[in-house]
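Visitor: Please work out how this folds:
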Amino acid sequence: MDKTTEKPRLWTGSFLRICLVNFFIFVNFHALLPTFPFFVTYLGGDAVTIGLATALFSIASIVSRPFVGWLVDTRGRCTLLVLGLVGMGLIPMGYFVSAGIALAVVLRTAHGVFHAASSNAASTWVTDIIPHSRMGEGLGMYGLSMAISTAVAPAMGLAVMNAWGFRPLFAITALVAVAALLTGIGIRSRNYTMSTAPLRFSELFEPMSLPAAVTQFFFMMAYGVIEVYVAIYAVSCGLPGGGIYFIFIALATVATRILLGRAIDKYGEAQLVYSGNAAIAAGILLLVFAHNVPCYLLSAILLGYSFGAIQPSLQTMAMHAVAPERRGAASSTFFVAFDFGIALGGFLAGVLVKYLDYDAMFLWMIVPCALSLGYYYVFGRRHASSFNPQNRRRTHPAEGIADTGVGKLPLVVTISREYGSGGHRIGEMLARRLGVNFYDREIIALTARKSGLSEETVKESEQTVSNRLIYDDPTQTAVFRSQSQVIREIAAKEPCVIVGRLANFVLKDRKDCLHLFIYANETARIRRVVFEYGVERGQAEALLKRTDRERREHCLHYTGYKWGDRHQYHLMLDTSSLTDEEAVRIICTVLGK
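Guide: As a prediction, the model looks like this:
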């Protein structure tokens, strides 16, 4: 096979290690999830206390995750992973000395913070390791480590607790965290992009990830409650212990992800979200109304399918359209919803059990399943982050060229240009020739609306940095980040031509783009600046050099690349001796138009 068309490798050493780290993180998590209610009961707590401990664990994760996401983006994945795993190793040892419910609940709350740090760092790091074109498949396989932990850890935790008590259980979960730490520090892949953004509340969440996050939130309200309460419920109904239920959940989850892993990239997330929510509702009905072993195990299989289908597809939806330097924020946004669903569901379930009973509580959990499906249908399926087929342009299999009805052309053409080379006019003419929209100064108004800044502020702050030595202007950084988000949203919705704004870098992970660099010699550029732009000849040369310098420094600061470096573009065009019409014809020839 030609190496240029060969699919990028997924199963690398770094990918295997990060999957193993994730497995250990969730063994620590899942081993305590069904057993901690028994520990609370052992200390004298009731159902409300169990719900409170579950909720506080998740609330701690919810509150800390946005800040963890910023730290992951700005301080690095490895640093936060190590800090989180150290805490996850120390906290279980604290359970040894728990003399009462209050201390146990406090330690459980702190456990949530360290779990958030380690899981967020790992889930962000893996998106840097996975090839972008295999994101859905890769996250599905990465999620298998969580699924396998679901099979191993709850059953192991319950077995150790029943055989030897709580202290050996806590010792094992601490050792598992140490194993994750030793595995994680050996990952060699450190080629992720780090942000220099200051800590601001508006930057802690990623808007592009919200539709997937909200859909996941409602789903986890139901799924998390079943994970927490099914072991106690099974005992009250005379059914086999919760360990076997978790094993069947995990087997179904593993099978789902193996069979449907590539389907996420190919077919999108919609059918998996619909069928997954229907499956968990059916599993709840079986659990409540059919107290026999076959239906009990079938309920577990349905729940396993639901988690195996929904979680990786929504995580891919949340992550795939986000810039690399915003992946920590996107991951935290998604997992805040994940944790908040467990927290709210766990608290409400505790109250419902106290005042109603387990059967009624489980039936009420069908409501959030319906909300998950309904929210996705109304708001998620056509959002820019969705990768359903109807939201994509048809693509030429060999070249990443979209068929828009006007011939074959890249879904997005980006034009970087030297000042005075004619890039703006060439872009306008190219867009008219192709019958697509043109974006240059229009992006200023769109950025102003997204950032909340005035158009004048955006115009003054874009495509520049304040000083060669001091690159920390918060307004310029806010403009760049908002502008990049605008560019990604435009590119996700329509074929177009975009001039400037480092669009080639913002869209560098997309295959359906053609990145151009337009340049010319100084004489031709000065002539255009004088006769077309109306600049006085005495000022033209200085203006040309200053504008190019600003663009060069802006590019180096925000991308780390040299402006005009041929490796960052697909086509470089010298317009010194070309008319604009000739330049457009050359580009259209490249496009096959």
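Visitor: contacts and neighbour counts: CA atoms only from here.
Guide: Will do.
Visitor: Apart from its chain neighbours, what residue comes closest to residue 476?
Guide: Leaving aside its sequence neighbours, residue 476 sits nearest to residue 461 (CA to CA, 6 or more residues apart in numbering; 5.1 Å).
Visitor: Likewise for residue 168?
Guide: Per CA to CA, 6+ apart, closest to residue 168 is residue 160, 7.1 Å.
Visitor: Same check on residue 362?
Guide: Looking at residue 362 with CA to CA, 6+ apart, the closest residue is residue 284, at 6.5 Å.
Visitor: what sits against the one you found?
Guide: 299, 362, 363, 366 (CA atoms under 8 Å, 6 or more residues apart in numbering).
Visitor: how much space between the nearest residue to the last one once chain neighbours are set aside and residue 363?
Guide: Right, the one you point to is residue 366. Closest residue in space to residue 366, ignoring its immediate chain neighbours: residue 281 at 5.5 Å, by CA to CA, 6+ apart. The spacing between residue 281 and residue 363, counted by CA to CA, to the nearest Å, is 9 Å.
Visitor: What of residue 31?
Guide: When residue 31 is compared with residue 363 (using CA to CA), they lie 26 Å apart.
Visitor: before we move on, back to that, element containing the residue nearest to residue 362?
Guide: helix 270-289 (DSSP states H and E).
Visitor: next one: that helix to chain centre, how far?
Guide: Offset of helix 270-289 from its chain centre (CA atoms, centre = their mean, to the nearest Å): 25 Å.
Visitor: Could you report the neighbour count for residue 143?
Guide: 25 (other CA atoms under 10 Å).
Visitor: let's see this one next to it:
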Amino acid sequence: MEKLWTKPFVLLTVSMLFLFTSLYLLLPTMPLLVTQLGGTESQVGLAAGVFTLAAVVFRPIVGGLLDRYGRQAFIVWGLLLFGLSMIAYDWIAGIAALMALRVLHGASWAFSTTAVGTSITDVIPTGRRGEGMGWYGLAMTMAMAVGPMLGIWVVRNESFGGLFLLAAGLCAVSLLLASVAKAPYRPKPSSGRIALFEKSTLPAASAIFFLAFVYGGITTFVPLFAESIDVNPGTFFLAYAVTLTAARPLAGKLSDRYGAAFVVVPALAVTIGSLIVLSLADGLAGVVVSAVLYGLGFGSAQPALQAINLGLADPDRRGVATASYMTAFDLGIGLGSIALGWVSQYTGYPTVFQVGAGSVVVSLSIFLVLARRMAAKHRERANAAS
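Guide: Down below sits the predicted model:
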């Protein structure tokens, strides 16, 4: 069996853990900073939106650059700019300056995560790609569980200055680890236009877009919905995180052994069921059951779809393939939050989750078409080899 746990894989995965933890320190505390600077609720949303929009704009650019010029320089400069952006927050004195910094921070996020993420795909053996992506995704899940709680604690017990210093420190550790890990990719001499999107990954990217569309709504509206039925919102995310942690590595192994369809189809079906359960929930039991099902379904489907996305592209186009995947995911989260916000305003939370279930149905439909195409391509290759 090909070796997965190599030194570069471990170093790069842990590097992503520190990088994502650094970002997640800001998720629950950024609204507090905007308010402290005199901002309104709409400007709280704008601060989140411009960060995501900047990442969406710059990801396709950096993906093509990674394939043309290699990974290491973009890892170093992306992480360095990300850490400096964290420090710069402590100097911000107004909303306009904050928004400008959020654009810069979003661009550095696009460069750093795409570069490190692509390097991780370079060192994962093809035969263990699903398992590798599962462990890589688990690092981000752990950051999501630890970062927000740590961020709130630091702001309450120290200051925003201490928070930004801690975030910059975590980014520095991420930079150190990623720099030590030697990226094996060597760019091939090429000319012409730099690719901004990998067309071969469009079906997988479309499937992940509609899955992320729901994720944007879940993270935005579950806390409000839970409070409306007298349930602690943290209960949902705790049950979700625990299930996700258990599901990712196992789902990756099953995907490598039995094929992506063996994992993705039931995982998306479970995700649909979780959203239906959530739309009917009126107490703690329904919220917990939905969280467990959502963690199982989403946690299994996402790394498998990411592995498929990479498998569709040529090895020398992994940078743009990774960027295409991350762009679809970011765009789905951003547009999902906005669109489901309109649904919530005019219909209510149960309808939000029902519309979300419909979005996952679309994702499943796209994957079923993709699976048939992949099977046909596999048969063509087998016939050609024989």
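Visitor: TM-score for this pair?
Guide: Once superposed, chain against chain, the TM-score is 0.89 (TM-score structural alignment, normalised by the length of the second structure); 385 aligned residues with a CA RMSD of 2.7 Å.
Visitor: Which position in the second structure pairs with the residue nearest to residue 362 of the first structure?
Guide: Here residue 284 of the first structure is matched to residue 275 in the second structure, going by TM-score structural alignment.
Visitor: rewinding a little: which ones are touching the residue nearest to residue 476 of the first structure?
Guide: Contacts of residue 461 of the first structure (CA under 8 Å, 6+ apart): 475, 476, 479.
Visitor: For those, which entry has the maximal number of neighbours?
Guide: residue 479 (25 neighbours).
Visitor: Which residue of the second structure is paired with that residue in the alignment?
Guide: In the second structure, no residue is paired with residue 479 of the first structure, using TM-score structural alignment.
Visitor: residue contacts, residue 479 of the first structure?
Guide: 447, 451, 458, 461, 462.
Visitor: And it, how far from residue 448 of the first structure?
Guide: Taking CA to CA, one finds residue 479 of the first structure at 8 Å from residue 448 of the first structure.
Visitor: what touches both of the two?
Guide: Joint contacts of residue 479 of the first structure and residue 448 (CA under 8 Å, 6+ apart) are residue 458.
Visitor: circling back to that earlier point, make TSV from the contacts of residue 461 of the first structure and add distance to residue 97 of the first structure and secondary structure to it.
Guide: Converted to TSV, the contacts of residue 461 of the first structure look like this (distance: CA to CA, whole Å; DSSP: H, G, I helix; E, B strand; the rest coil):
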residue	distance to residue 97 of the first structure	secondary structure
475	50	helix
476	51	helix
479	51	helix
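Visitor: who's more crowded, residue 31 and residue 363 of the first structure?
Guide: Taking neighbours as other CA under 10 Å, residue 31 of the first structure and residue 363 compare with residue 31 leading, 27 against 16.
Visitor: what does that one align to in the second structure?
Guide: Using TM-score structural alignment as the criterion, the counterpart of residue 31 of the first structure in the second structure is residue 25.
Visitor: likewise residue 157 of the first structure?
Guide: So, by TM-score structural alignment, residue 157 of the first structure is matched to residue 151.
Visitor: What is the three-state secondary structure of residue 194 of the second structure?
Guide: coil (DSSP: H, G, I helix; E, B strand; the rest coil).
Visitor: Tell me which residues touch it, please.
Guide: 64, 65, 68.
Visitor: circling back: among the contacts of residue 479 of the first structure, which are in helices?
Guide: In helices, defined here by DSSP state H, the members of the contacts of residue 479 of the first structure are 447, 451, 458, 461.
Visitor: quick one: the last one from residue 32 of the first structure, how far?
Guide: Spelled out, it's residue 461 of the first structure. Taken as CA to CA, the span from residue 461 of the first structure to residue 32 of the first structure is 51 Å.
Visitor: same thing with the first one?
Guide: If you measure residue 447 of the first structure against residue 32 of the first structure using CA to CA, the figure is 46 Å.
Visitor: what's the answer for the third one, then?
Guide: As judged by CA to CA, residue 458 of the first structure and residue 32 of the first structure stand 50 Å apart.
Visitor: same thing with residue 209 of the first structure?
Guide: In terms of CA to CA, residue 209 of the first structure sits 29 Å off from residue 32 of the first structure.
Visitor: More neighbours: the two, which one.
Guide: Under the criterion of other CA under 10 Å, the comparison of residue 209 of the first structure against residue 32 puts residue 209 first, with 29 against 24.
Visitor: Would you agree that one falls within a strand?
Guide: No. Residue 209 of the first structure: not assigned to a strand; according to three-state DSSP it is helix.
Visitor: Chain neighbours aside, what residue packs nearest to it?
Guide: Here the residue nearest residue 209 of the first structure, using CA to CA, 6+ apart, is residue 318, at 4.2 Å.
Visitor: mind checking which helix or strand that neighbour is in?
Guide: helix 293-319.
Visitor: start and end residues in the second structure for that helix, please.
Guide: On the second structure, the counterpart of helix 293-319 of the first structure by TM-score structural alignment is residues 284-310.
Visitor: matching residues in the second structure for stretch 66-78 of the first structure?
Guide: Counting by TM-score structural alignment, stretch 66-78 of the first structure corresponds to 60-72 in the second structure.
Visitor: Just the buried positions in the matching stretch, please.
Guide: For stretch 60-72 of the second structure, a neighbour-count test (16 or more other CA atoms under 10 Å) marks 60-72 as buried.
Visitor: With respect to residue 384 of the second structure, which of the residues you listed is nearest?
Guide: Relative to residue 384 of the second structure, the closest of these is residue 67; by CA to CA it sits at 28.9 Å.
Visitor: That closest one and residue 11 of the second structure, how far apart?
Guide: 21 Å.
Visitor: gap between whichever helix in the second structure runs longest and the chain center?
Guide: In the second structure, taking DSSP H as the definition, the longest helix is helix 349-385. A distance of 19 Å separates the centroid of the chain from that of helix 349-385 of the second structure, by CA atoms, centre = their mean.
Visitor: Repeat that for stretch 456-463 of the first structure.
Guide: Per CA atoms, centre = their mean, the centroid offset for stretch 456-463 of the first structure relative to its chain is 29 Å.
Visitor: so where is it in the second structure?
Guide: Stretch 456-463 of the first structure maps onto no residues of the second structure, going by TM-score structural alignment.
Visitor: again, but for stretch 416-428 of the first structure
Guide: Going by TM-score structural alignment: stretch 416-428 of the first structure matches no residues.
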